[in-house]
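Asker: What follows is a predicted protein model with its sequence.
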Amino acid sequence: MAFDKLANFFGMNDDEYVGEEEDVSDNEVRRNNVVSLQPNNHERSEIRVVEPRRYSDAKEIAKDLLNNRAVLVNLKNVNEEQMRRITDFLTGTVFAINGDIRRVDQNVFLYTPTNFQIDNDTDNFTE
C-alpha cells in the first residue's frame, strides 16, 4: 500500500493516467528545407593580373586582396630589391587575411584571399 502511494506520487501507476491527447494532423505544415544550389550572380570571383613597376604598387595589390580579389603578380619588371620588398609586403598582407600564396613561375605569384581555394594538382600533368 505504501508502495502504491509512492508510485502514484511519482506517476508510476498506470491505472490512473490522465493526460491530454494531442491531435496529430496529416496536414501539418512543414518547414521547407530546400537550399538553392545556383551560384549567387552578384558575388563573382575575380583574379586581377598586375605587373608592378615600383614598390608603391604593392599597396594597390594589397587593397585588391583586402577586397577579396585574387591577384596574379608578375614581378619581371622590377629589380631584385623591389621584388623582395613587394613580396614581403604582400606576404604580410596575405598572412593577415588568412589567404594563400602560390608560385606560378619564376617571377609570377598568385596571391589569394581566404575565400579562394587553390588546387595544386600538377602531378597529373605530363610534360
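Answerer: Now that the structure is in, tell me what you want to look at.

Asker: use CA for all of it now, contacts and neighbours both
Answerer: Fine.

Asker: Pull the number of nearby residues for D64.
Answerer: Using other CA atoms under 10 Å, D64 is surrounded by 19 other residues.

Asker: And the top helix by length along the chain, how far out from the chain middle?
Answerer: Counting residues, the longest helix in the chain under DSSP state H turns out to be helix 80-96. Helix 80-96 sits 24 Å away from the centroid of its parent chain (CA atoms, centre = their mean, to the nearest Å).

Asker: same question, stretch 82-101
Answerer: 20 Å.

Asker: Also stretch 74-87?
Answerer: Relative to its chain's centre, stretch 74-87 lies at 30 Å (CA atoms, centre = their mean).

Asker: For that stretch, give me every contacting residue.
Answerer: V49, V50, E51, P52, R53, R54, Y55, A58, N107, V108, F109 (CA atoms under 8 Å, 6 or more residues apart in numbering).

Asker: Buried ones in that stretch, by neighbour count?
Answerer: N74, L75, V78, Q82, M83, I86, T87 (16 or more other CA atoms under 10 Å).

Asker: got TSV for the contacts of stretch 74-87, with neighbour count, secondary structure and distance to N8 too?
Answerer: What follows is these, written out as TSV (neighbours: other CA atoms under 10 Å; DSSP: H, G, I helix; E, B strand; the rest coil; distance: CA to CA, whole Å):
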residue	neighbour count	secondary structure	distance to N8
V49	13	strand	79
V50	16	strand	81
E51	14	coil	84
P52	20	coil	84
R53	16	coil	88
R54	15	coil	87
Y55	16	coil	84
A58	22	helix	79
N107	13	coil	84
V108	16	strand	81
F109	17	strand	77
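
Asker: ok, and here's another one to check against it:
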Amino acid sequence: MERGFFDRVLKFMGIEQEEAASAEPARAVPEEVPYRRRGRLISLPGPGSQQMNVVVAEPTSFDEVESLAEQLKQRHPVLITLERTQGEVARRIIDFLSGATYALDGRMQKVGDWIFLFAPSNVTIDLVQRELEDRSLF
C-alpha cells in the first residue's frame, strides 16, 4: 500500500520512476524452434517387452561351438549339455564358450552334471537351486 501511494505521489509530481523489478522473475517467452526430423531412432526394449530365446544345444564336436558363440554375441543365453561329448572335446567347448562369455561381460553357471548355462550381460542367473540344496529340499 505504501509503495502504491509513493508511486502515485511521484507520478503526481511528474517524476516517474522505472518500475522496480518485481519479486517474480519475468517469464521468458519460448522461441519457436522448428521441428527437426532425426535420421534414426533406436528402440530400447523395456523389461518384459521382448521375448527371450534360450538356445539349447548338445554339441558333439568342436566345430559346432562357433555358432553357439554367435548366439551369445546376439545376446541369447546358451544352455549346453555335454553328456555325449568326449572329455577333451567337452573341455575345449567349455573353454571356448567361457572365453566368449567373459569377453561379452556375461556369466557362466554349471547347472548339472555336464550341463552348463552361458548367459550374456543382459541375462541374470539366479542360483535358486543352490539355495534349495542348502535347505536340504533336494
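Answerer: It's in. Note that the coordinates shown come from a computational prediction; the quantities given were computed from them, not determined experimentally.

Asker: Taking the buried residues of stretch 74-87 of the first structure together, which two end up most distant?
Answerer: For the buried residues of stretch 74-87 of the first structure, the maximum inter-member distance is 12.5 Å, found between N74 and Q82 (CA to CA).

Asker: Turn the contacts of stretch 74-87 of the first structure into CSV, including distance to D100 of the first structure.
Answerer: Formatted as CSV, those follow (distance: CA to CA, whole Å):
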residue, distance to D100 of the first structure
V49, 16
V50, 17
E51, 19
P52, 19
R53, 23
R54, 23
Y55, 21
A58, 16
N107, 17
V108, 14
F109, 10
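
Asker: returning to that earlier point: wait, which of the buried residues of stretch 74-87 of the first structure is closest to I118 of the first structure?
Answerer: Checking those one by one against I118 of the first structure (CA to CA), the nearest turns out to be N74, at 17.9 Å.

Asker: Residue in the second structure paired with that closest one?
Answerer: Taking TM-score structural alignment, N74 of the first structure has T81 as its aligned residue in the second structure.

Asker: got it, and I61 of the first structure?
Answerer: Per TM-score structural alignment, I61 of the first structure is aligned with L68.

Asker: surely that match meets V78?
Answerer: Yes - proximity of L68 of the second structure to V78 meets the contact threshold set by CA atoms under 8 Å, at 7.0 Å.

Asker: quick one: the strands in the first structure?
Answerer: Applying DSSP state E to the first structure gives strands spanning 47-50, 70-74, 100-105, 108-112.

Asker: Now the residue nearest the centre of the first structure. Nearest residue, chain neighbours left out?
Answerer: For the first structure, the residue nearest the mean C-alpha position is N115 (4.8 Å; CA atoms, centre = their mean). If you skip the residues right next to it in sequence, N115 of the first structure has N68 as its closest partner in space, 7.1 Å away by CA to CA, 6 or more residues apart in numbering.

Asker: Could you report the separation of the one you found from G99 of the first structure?
Answerer: For N68 of the first structure, the distance to G99 of the first structure (CA to CA, to the nearest Å) stands at 10 Å.

Asker: corresponding residue for M108 of the second structure in the first structure?
Answerer: M108 of the second structure maps onto I101 in the first structure, by TM-score structural alignment.

Asker: what residues are up against that match?
Answerer: Taking CA under 8 Å, 6+ apart, we find I101 of the first structure in contact with T91, V94, F109, L110, Y111, T112.

Asker: Try it again at 6 Å.
Answerer: L110, Y111 (CA atoms under 6 Å, 6 or more residues apart in numbering).

Asker: for T114 of the first structure, same thing?
Answerer: Contact analysis of T114 of the first structure by CA under 6 Å, 6+ apart lists N98, G99.
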